[in-house]
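*Asks:* The following comprises the amino acid sequence and a computationally predicted model.
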Amino acid sequence: MDMILVTGATGTIGSDVVRQLAARGEKVRALTREPARARVPSGVETAPGHHRDRASVEAAMAGAEAAFLVGVFGPDDAEHDRGLVEAARAAGVRRIVKLSSIGTGDPELGVFATWHMPGEQAARDSGLQWTVLRPSSFASNTLTWAAAVREGTPAPNMMGDGRQGVVDPRDVAEIAVAALLDPGHAGRTYTLTGPETLSAREQAAVLGEVLGRPVPLHDFSPAERREQFLAAGLGETYADSLMAAARFIEDGGNDVVTEDVRQVLGRRARTYREWAEDHKGAFGEV
């Protein structure tokens, strides 16, 4: 049985990729900073390291046939993202699936659109079987509202009234698994969305219906947003990139729905309501 390496193995998508592969009986190695604390399915091998530590990545790649690559967490990760592809090629990995982002390469999105470009280009130039996944906004992003919802206070809305093709992370992970196992997805770039576009307020309305109580939002002004980003320690460059992304969304730049989920999985994409129903416990509803 061929080994599949999953980087970002404790993250939103990576953790689900690990679970889905393990459920299929695949041989999985999870790259994580703290293997002793990683909660992975029985039988999954763990390897210490992270995307910025090239030596640990190279060690984890040894003997792998395929790799799921998660290498961008901010504006300073482009070279590390490229490094994941280089390490995979050097280790003899044959198939790679890179997690990217919707809007990559769109000049209207500004600097944020460039974060994944070096990694995407490295994948295409690698000579390996590659697939690029460009998901839209994750349904799970609204977990940042959970504390406020439980407390009955307005939840933070950092992205204004723009609509997005909110996608269930489980669909993204399922497509990653398909691409890791099936060479028929090689050379493809998939833009992954849910079946409809929703604004933050529309998501809050759906969540409120699921929970049986209102989910009010506090809309941050641009100045408040930047202050919050900086207070979170993101730095000027990161904060400015997120500000540009918020403007792009508000201007309708991410009001996009594709059929790529249906094309790959043979079914419609999950709705935000389905995600909310399955995760309502996180908001204080059992």
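*Replies:* Arrived safely.

*Asks:* going forward, measure contacts and count neighbours with C-alpha atoms only.
*Replies:* Fine.

*Asks:* correct me, but residue 133 touches residue 103?
*Replies:* No. In this structure residue 133 lies outside contact range of residue 103 using Cα atoms under 8 Å: 11.4 Å.

*Asks:* Please give the element, helix or strand, for the most centrally placed residue in the chain.
*Replies:* Closest residue to the average C-alpha location of the chain: residue 13 at 5.4 Å, with Cα atoms, centre = their mean. Assigned by DSSP states H and E, residue 13 belongs to helix 12-23.

*Asks:* again, but for residue 246
*Replies:* Using DSSP H and E, residue 246 maps to helix 236-250.

*Asks:* The next helix-or-strand element following that helix - contacts with which helices or strands?
*Replies:* Where DSSP H and E defines the elements, the next helix or strand beyond helix 236-250 is helix 260-265. Contact partners of helix 260-265 among helices and strands, from 3 or more Cα pairs under 8 Å, 6 or more residues apart in numbering; DSSP states H and E: helix 169-181, strand 188-192.

*Asks:* for comparison:
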Amino acid sequence: MDRMILVTGATGTTGSEVVRQLTARGEKVRALTRDPQRARMPAGVEVAGGDYADPDSLAAAMTGVTAAYLVCPPGPGAAHDTALVAAARAAGVRRLVKLSAIGSDDPATGPTVAWHGAGERAVRDSGAEWTVLRPSSFATNTLAWAAAVRRGEPVPNMTADGASGVIDPRDIAEVAVRALLDAGHAGRTYTLTGPAAISVPDQVAVLAAVLGRPLTVRNLSQDETRGFLRTAYGIDESGMEDVLTGIAYVRDGRNATVTEDAPRVLGRPARTFQEWAEDHKEAFLTG
């Protein structure tokens, strides 16, 4: 039987990279997206339209699929994960890889992260081979600073000196690809981090060195943090308190976890934040 891999969230940060890496390996890929007309995919990728709230679209997307990468926005009851798992089970999908989040098993992270736990349980109970990925903070989150950096303004800091094991999403995607293709990762939960715990001021110092000019940091008040979340990330008031709980978790130093899971899977060190910054410095340069 030919292998067909479904990638959900295929236009997102990790999903697009999973698609790219799979196609580079010559794998058959089906990309699930809500708006196929706007999706820009590598040559040979089959694009499927679908929505978590439309079971028929998910059933069609899962037809003939042997493995699936599941990316779902967290939400009460893990409805999105449940819908995807139900469609996968009905279609006989043999292998599922779920993107979760670090701390999904710690209630102190707040509901936004903890909701992933229900999705993890759905995947584990699916009857398929499963792998759960719990990445730490994405290096790409710092792109939210780009406008301020280009204008020469201080970088907004919501987490004071709290450090996280910031990880390059390319490494998350590469772990996902290994898990999608190789049976040796079945039944494993990987906590994925970069090689060091790094705070926002530390990241800004690295970025300043990469750009070759000084950068400053400004710690945001609670009200300023709310405003930044609204404008930079589109967080509305209904989800604001949950996100603030997660920010406090980092600010209090509780997210400084560093693991060897990524290096063990990849057979090489995880990329540093400096490597990511070198590869993406154009985003922070003035025109």
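*Replies:* In hand now; what should we look at? None of these values were measured; they are calculated from a predicted model.

*Asks:* quick one: TM-score?
*Replies:* Overlay of the two chains. TM-score (TM-score structural alignment, normalised by the length of the first structure): 0.95; 285 aligned residues with a Cα RMSD of 1.7 Å.

*Asks:* ok so, going back, buried residues in the helix holding residue 246 of the first structure, which are they?
*Replies:* 238-250 (16 or more other Cα atoms under 10 Å).

*Asks:* Check the residues you listed against residue 261 of the first structure and report the nearest one.
*Replies:* Nearest to residue 261 of the first structure, judged by Cα to Cα, of the buried residues of helix 236-250 of the first structure is residue 249 at 21.5 Å.

*Asks:* can you pull the contacts of that closest one?
*Replies:* Residue 249 of the first structure makes contact with 159, 160, 162, 163, 164, 255, according to Cα atoms under 8 Å, 6 or more residues apart in numbering.

*Asks:* Counterpart of it over in the second structure?
*Replies:* Taking TM-score structural alignment, residue 249 of the first structure has residue 250 as its aligned residue in the second structure.

*Asks:* Looks to me like residue 98 of the first structure is in a helix.
*Replies:* No. Judged by DSSP: H, G, I helix; E, B strand; the rest coil, residue 98 of the first structure forms no part of a helix; its state is strand.

*Asks:* mind checking how far it is from residue 116 of the first structure?
*Replies:* Applying Cα to Cα, to the nearest Å, the value for residue 98 of the first structure to residue 116 of the first structure is 9 Å.

*Asks:* Just want to know which of these two has more residues nearby.
*Replies:* residue 116 (28 against 25; other Cα atoms under 10 Å).

*Asks:* Tell me, how many residues neighbour the nearest residue to that one once chain neighbours are set aside?
*Replies:* Spatial nearest neighbour of residue 116 of the first structure, chain neighbours left out: residue 100 (5.9 Å); criterion: Cα to Cα, 6 or more residues apart in numbering. Using other Cα under 10 Å, residue 100 of the first structure has 24 other residues around it.

*Asks:* Would you agree residue 100 of the first structure is in contact with residue 134?
*Replies:* Yes. Between residue 100 of the first structure and residue 134 there is a contact at 4.8 Å, judged by Cα under 8 Å.

*Asks:* Check for me that residue 132 of the second structure belongs to a strand.
*Replies:* Yes. Assessed with three-state DSSP, residue 132 of the second structure lies in a strand.

*Asks:* separation between it and residue 203 of the second structure?
*Replies:* Plainly put, residue 132 of the second structure is 27 Å away from residue 203 of the second structure if you go by Cα to Cα.

*Asks:* Who has more neighbours out of the two?
*Replies:* Per other Cα under 10 Å, whichever of residue 132 of the second structure and residue 203 has more neighbours is residue 132, with 26 against 18.
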